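>>> can't give you the sequence, but here's the structure:
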């Protein structure tokens, strides 16, 4: 379990949920991991619950200057997992400019900022792994989340374009696209469904789980295992892929 020994990984949105599960999976493979997110207290608690080889620092991915400074402090990065994200729902007619821009800033431009900071060192070193945590919303459409879908489609497009640029430089760029996953985002979605439809929380959760042919919500560890695999030296031929982690929802 030491395939990533000597590699330094940065995981954004790492204080909880999918990001924390990814950090744990990379640590298990021997990587040194830096957790990044906005909430210092949550980061400190997350790092305290992980094995050695873990550092943390606050990061707002929408702040280009702050991203550059955080990555400079972190040092050379071999593995970058862009997991930071937000989801907000509204019918298109009630999607205002602020909501639209926030979805793009956090889910797409934030990944761009982090890649800009990490990629040059990977190219200079001749090895790197970039994994963007997108969504099945980056592969298909969903009602009432047009801005989120647009941002995640953009993240998949960024993944594919960049993968071609660095294909001969020892760096791979891939995306994982989780379906509805047991995270705070889904908890917020359940609360919104309850508020707007009058259904119970149990009914709302069951409705989201039913989208998955396996009849369940995806678990953060499901996503983390896929990410860890893409980071392995043996995954060198995986490049430019957008892999659905959704029980067969998208094929």
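Received it, and whenever you're ready, just let me know what you need. All values derive from a computational prediction rather than experimental measurement.

>>> can we go C-alpha only for contacts and neighbour counts from here?
Fine.

>>> show me the contacts for the residue nearest the centre of the chain.
Nearest to the geometric centre of the chain sits residue 83, at 2.2 Å (C-alpha atoms, centre = their mean). Contact partners of residue 83, counting by C-alpha atoms under 8 Å, 6 or more residues apart in numbering, are 11, 12, 13, 14, 18, 19, 132, 133, 134.

>>> repeat for residue 161
residue 240.

>>> related to what we said a few turns ago, looking at the contacts of residue 83, which are in strands?
If you go by DSSP state E, the contacts of residue 83 have 11, 12, 132, 133 in strands.

>>> and here's the other structure:
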């Protein structure tokens, strides 16, 4: 495939870092984005050291700040050119019963998991449409397709972002731009480690048992590897006939 300019948000660790590594491995130029400058520069340097050839750039930005979204795109465009592949991965989770979910928690989930991807997609589209080619992949979640207790705000935000993906895919289906979502289950990442900590504390069990309990919730009996999610993202990049989809990477928990 022709080397493309790729932008991956939330790329300092976990799924985002695995996605950036996968794209660089096949020769694409990759801009990694995260809030922490030191963390994103470390991640970019690590990929750069292992993947000879493509340009790997680290950009620090807080994507909940609209001005930072514009600055991020402008910095990538100056260094690499127009963004041809956008992977909107940045996000976070929040657990609380519905009646204990505060307005602030709700707003934070909507802002980070729905509004931020919307801003990134809106900013990336004009250059892709002008070129007649583009790939947008949003990392959502299996809870974009089902309800789950104790995470009402997170679930609502992920349902919303899957709706955004489907609407954008329908609107631009004839343009050469595809828009898809990847919907992971529980992935072996620092974010899941926080979930394991919460389970351990809530149930009064050891961390190892909490981890096993979470793994048992997936039919394959284990956590998903970040590289497995990255492979699904790469599939969306190389296959132009896949559009408007929410691709499950969850070991069979949600069957399409």
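Now that the structure is in, tell me what you want to look at. Model, not experiment: these values are computed from the prediction.

>>> thinking again about what came up before, among the contacts of residue 83 of the first structure, which two are most distant?
Using C-alpha to C-alpha, the two most remote members of the contacts of residue 83 of the first structure are 14 and 134, lying 14.9 Å apart.

>>> now, which of the contacts of residue 83 of the first structure sits nearest residue 87 of the first structure?
residue 134 (11.3 Å).

>>> Average offset of the longest helix along the first structure relative to the second structure?
Longest helix in the first structure, counting residues (DSSP state H): helix 146-165. When the second structure is overlaid, helix 146-165 of the first structure sits 0.3 Å from its aligned residues on average, using mean C-alpha distance after the TM-score superposition for the first structure.

>>> Onto which residues of the second structure does that helix map?
Using TM-score structural alignment, helix 146-165 of the first structure corresponds to residues 152-171 of the second structure.

>>> can you give me the strands for the first structure?
8-12, 32-37, 54-58, 79-82, 128-133, 171-178, 242-245.

>>> tell me the contacts of residue 179 of the second structure?
With C-alpha under 8 Å, 6+ apart, residue 179 of the second structure has these contacts: 135, 136, 137, 138, 165, 166, 168, 169, 243, 244, 245.

>>> and these, which two are the farthest apart?
Distances among the contacts of residue 179 of the second structure were taken as C-alpha to C-alpha; the most separated pair is 135 and 166, at 13.7 Å.

>>> Compare those two (neighbour count), which wins?
residue 135 (25 against 17; other C-alpha atoms under 10 Å).

>>> Not including adjacent chain positions, what is the nearest residue to the more buried one?
Nearest residue to residue 135 of the second structure, sequence neighbours excluded (C-alpha to C-alpha, 6 or more residues apart in numbering): residue 85, at 4.7 Å.

>>> Which position in the first structure pairs with that neighbour?
Residue 85 of the second structure maps onto residue 79 of the first structure when the alignment is built from TM-score structural alignment.

>>> is it true that its match touches residue 231?
Yes. Counting by C-alpha atoms under 8 Å, residue 79 of the first structure does reach residue 231; the two are 7.0 Å apart.

>>> Overlap of the contact sets of those two?
Joint contacts of residue 79 of the first structure and residue 231 (C-alpha under 8 Å, 6+ apart) are 129, 130, 131.

>>> what's the neighbour count on the second one?
The criterion is other C-alpha under 10 Å. On that basis, residue 130 of the first structure has 29 neighbouring residues.

>>> Residue 62 of the first structure maps to what in the second structure?
The alignment partner of residue 62 of the first structure in the second structure, by TM-score structural alignment, is residue 64.

>>> Sorry, wrong one. I was asking about residue 124 of the first structure.
Match for residue 124 of the first structure (TM-score structural alignment): residue 130.

>>> what about residue 248 of the first structure, neighbour count?
For residue 248 of the first structure, using other C-alpha under 10 Å, the count is 12.

>>> That one: what's it in contact with?
Here residue 248 of the first structure is in contact with 212, 213, 214 (C-alpha under 8 Å, 6+ apart).

>>> One more pass at 6 Å, please.
residue 213 (C-alpha atoms under 6 Å, 6 or more residues apart in numbering).

>>> Residue in the second structure paired with it?
Residue correspondence to the second structure (TM-score structural alignment): residue 248 of the first structure is matched to residue 252.

>>> now do residue 37 of the first structure
Per TM-score structural alignment, residue 37 of the first structure is aligned with residue 34.

>>> from memory its match sits against residue 8, does it?
No. Taking contacts as C-alpha atoms under 6 Å, residue 34 of the second structure lies outside contact range of residue 8: 8.9 Å.

>>> Same drill for these two, tell me which one is more crowded.
In this view residue 34 of the second structure and residue 8 are compared by other C-alpha under 10 Å, and residue 8 has more residues nearby, 27 against 24.

>>> Per the alignment, name the residue of the first structure opposite the more buried one.
Using TM-score structural alignment, residue 8 of the second structure pairs with residue 11 in the first structure.

>>> Could you find the closest non-adjacent residue to its match?
residue 81 (4.8 Å).

>>> if I pick that neighbour, what's in contact with it?
By C-alpha under 6 Å, 6+ apart, the residues touching residue 81 of the first structure are 11, 130, 131, 132.
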